[in-house]
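> Using only what follows, build the 3D model:
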Amino acid sequence: MTLDDLNEMDPEALRDAVSASPEQLVAVLRVAAGAGDAEAQLLLAQAALDGKGMAADPREALEWFHKAAQAGSTMAMNMIGRCCEHGRGVAVDKAAAAQWYRAAADRGLDWGMYNLASLTALGNGVPEDRAGALALFRKAAAMGHAKSINIIGNFHEDGWVVERDMAIAADHYLRSAEGGDFRGMFNHARMLLARGDRADAVRWLDRIPETATAAFMAKARQWLRDNRPDISCELTKAAR
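Predicted structure coming up:
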């Protein structure tokens, strides 16, 4: 497929081309990315990182993320940070990750704020600064970032640089859960169980397996086994 082929397609033919298969979508993205389209470069990079529609190739992914970042894509900047933080296509370098997250955050990306705050809270690649991290989480939360809202709940539950306040924590966990964050759902369910609202807690626990990582699922099941062995939900059934 060439750029001329794409340019000659009518909208219906283009829709058919990108929806035919992941491999066909990658073929289309390669043409558009090679022509300098930043969004196509970002999507192709993610496909290469995930191995969706092509063999996984973190190095190629990083190359396309860099091209998209050079074109001004803030999500690409954030994803370069992710690659540096986790060693995808490059050696682990958390200081470099923080620099890329800051570049994305400074340009208004909520995910950049969240990822930079996560490093800052623990002093990974940057000096530890929980107050500064909380400020970044709050900025992302104001944009509706559900994971940041959950973390603010953690700050208030544990009394990190703020007074411990379970009511504020519970409110943030509810908002995070409603925003779709699986950690927020679990924390909200914990608060409901503490109040004796078993039915509503189970309703939220049942939603966690839809989006949670395997690692989080294991931790959540262990918490339920240790603290609430009486609870039966989709989360615990999945382990049987």
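> all contacts plus neighbour counts: C-alpha atoms, from now on.
Fine.
> so how far is R203 from R175?
15 Å (CA to CA, to the nearest Å).
> Let's see this one next, to set against the first:
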Amino acid sequence: MLDTLTAEEIAARLAGPPAARAAFLRAAAEEGHAEAQAVYAQMLLDGVGVAADPAAAFGWFRRAAAQHHLMALNMVGRCYELGWGVAVDMGRAATCFRLAAERGLAEGMYNYATRLTLGEGVVQDRAAALAWFDRAADMGYAKAINYVGSFAEDGWAGPRDMARAADCYARAAAGGDFRGAFNHARMLHAAGDAKAARDWFARAAAEGTPAFRAKMIDWLRAADGGELRTLADALDR
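Have a look, this model is predicted:
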């Protein structure tokens, strides 16, 4: 079916309502198209256009991964990591992330580096983790850039380097990472640039997850008794 359609016809089908898009992608997935399998799996995972079915999503991610679809391979790892449609297995998660990383996927590099940092599913190795974060950062992956900044700030795999930390946080924030925005704001506040710090704190709150937003507000309240507490109260409304 998919092979008989023009690029314009495929784009039109994908631009349709979610349920129609899901039906189209399922048909293409059943024909064996790896990209369709991966996208349909994500729709099943998120419950977009179809009823949420993590177990079915996991199955489709595995089928796409078997065809060397790197993002699907990374998502198989995420399923093992978070128990989406399968029992949690951090060892298998780490293996999936490592394979995706070795094949050049920035998300796989980031996820494998995170497992190495925490020692989940693998032996903890922060030097190796930093090397993988650096590789993903070199590809412009904002979440990895932020993590490189954390390594530099905290000295996890070498001497502390606050200048490098500040630079990484600024680049991660500019790249759209909400944790990077928070860390960039912290650095700006410490440097005395209160206005810019407020702007980045607000952006981090707007773009972060609800759990992150709540933790950030708690941090602002605990940081001092003045302007940051006032900002926390404003963000908590």
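> And the TM-score between these chains?
Scored against TM-score structural alignment, normalised by the length of structure 2, the superposed chains reach a TM-score of 0.93; 235 aligned residues with a CA RMSD of 1.7 Å.
> about what we covered before: the more surrounded of R175 and R203 of structure 1?
Shown here are R175 of structure 1 and R203; by other CA atoms under 10 Å, R175 has more neighbours (22 against 14).
> from what I can see that one touches S148, true?
No. If you go by CA atoms under 8 Å, R175 of structure 1 and S148 don't touch, sitting 10.5 Å apart.
> Pull up the overlap in contacts between the two.
Common contacts of R175 of structure 1 and S148, defined by CA atoms under 8 Å, 6 or more residues apart in numbering, are absent altogether.
> counterpart of V86 of structure 2 in structure 1?
Counting by TM-score structural alignment, V86 of structure 2 lines up with V90 in structure 1.
> How much space separates that match from C84 of structure 1?
Computed as CA to CA, the V90 of structure 1 to C84 of structure 1 distance reads 6 Å.
> Neighbour count: the two, which is higher?
Neighbours were counted for V90 of structure 1 and for C84 using other CA under 10 Å; C84 has more, 23 against 14.
> after superposition, how close is the helix or strand that contains the more buried one to structure 2?
C84 of structure 1 is located in helix 74-86, with elements delineated by DSSP states H and E. On superposition with structure 2, the mean distance recorded for helix 74-86 of structure 1 (mean CA distance after the TM-score superposition for structure 1) is 0.4 Å.
> Distance check, the residue nearest to G208 of structure 2 when sequence neighbours are not counted against A206 of structure 2.
Nearest non-adjacent residue to G208 of structure 2, counting by CA to CA, 6 or more residues apart in numbering: F178, 5.5 Å away. F178 of structure 2 is 8 Å from A206 of structure 2, where distance means CA to CA.
> Could you check which of those two has the larger neighbour count?
F178 (26 against 13).
> so what corresponds to A29 of structure 2 in structure 1?
Using TM-score structural alignment, the equivalent of A29 of structure 2 in structure 1 is A33.
> how deep is its match tucked in, by neighbour count?
A33 of structure 1 has 22 neighbours, counted by other CA under 10 Å.
> Surely it touches V26?
No. Applying CA under 8 Å as the test, A33 of structure 1 and V26 come out as separate, 9.9 Å apart.
> anything in contact with each of the two?
Common neighbours of A33 of structure 1 and V26, using CA under 8 Å, 6+ apart, are L44.
> if we can go back for a sec, please point out which parts of the helix holding C84 of structure 1 sit buried.
Neighbour counts using 16 or more other CA atoms under 10 Å place 74-85 of helix 74-86 of structure 1 among the buried residues.
> do the same with stretch 128-136 of structure 1
Buried residues in stretch 128-136 of structure 1 (16+ other CA under 10 Å): 130-131, 133-134, 136.
> Can you lay out these as a markdown table showing secondary structure and distance to E157 of structure 1?
A markdown table is the format used below for the buried residues of stretch 128-136 of structure 1 (DSSP: H, G, I helix; E, B strand; the rest coil; distance: CA to CA, whole Å):
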| residue | secondary structure | distance to E157 of structure 1 |
| --- | --- | --- |
| R130 | helix | 14 |
| A131 | helix | 15 |
| A133 | helix | 16 |
| L134 | helix | 13 |
| L136 | helix | 18 |
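> between these, which is closest to M113 of structure 1?
Nearest to M113 of structure 1, judged by CA to CA, of the buried residues of stretch 128-136 of structure 1 is L136 at 5.6 Å.
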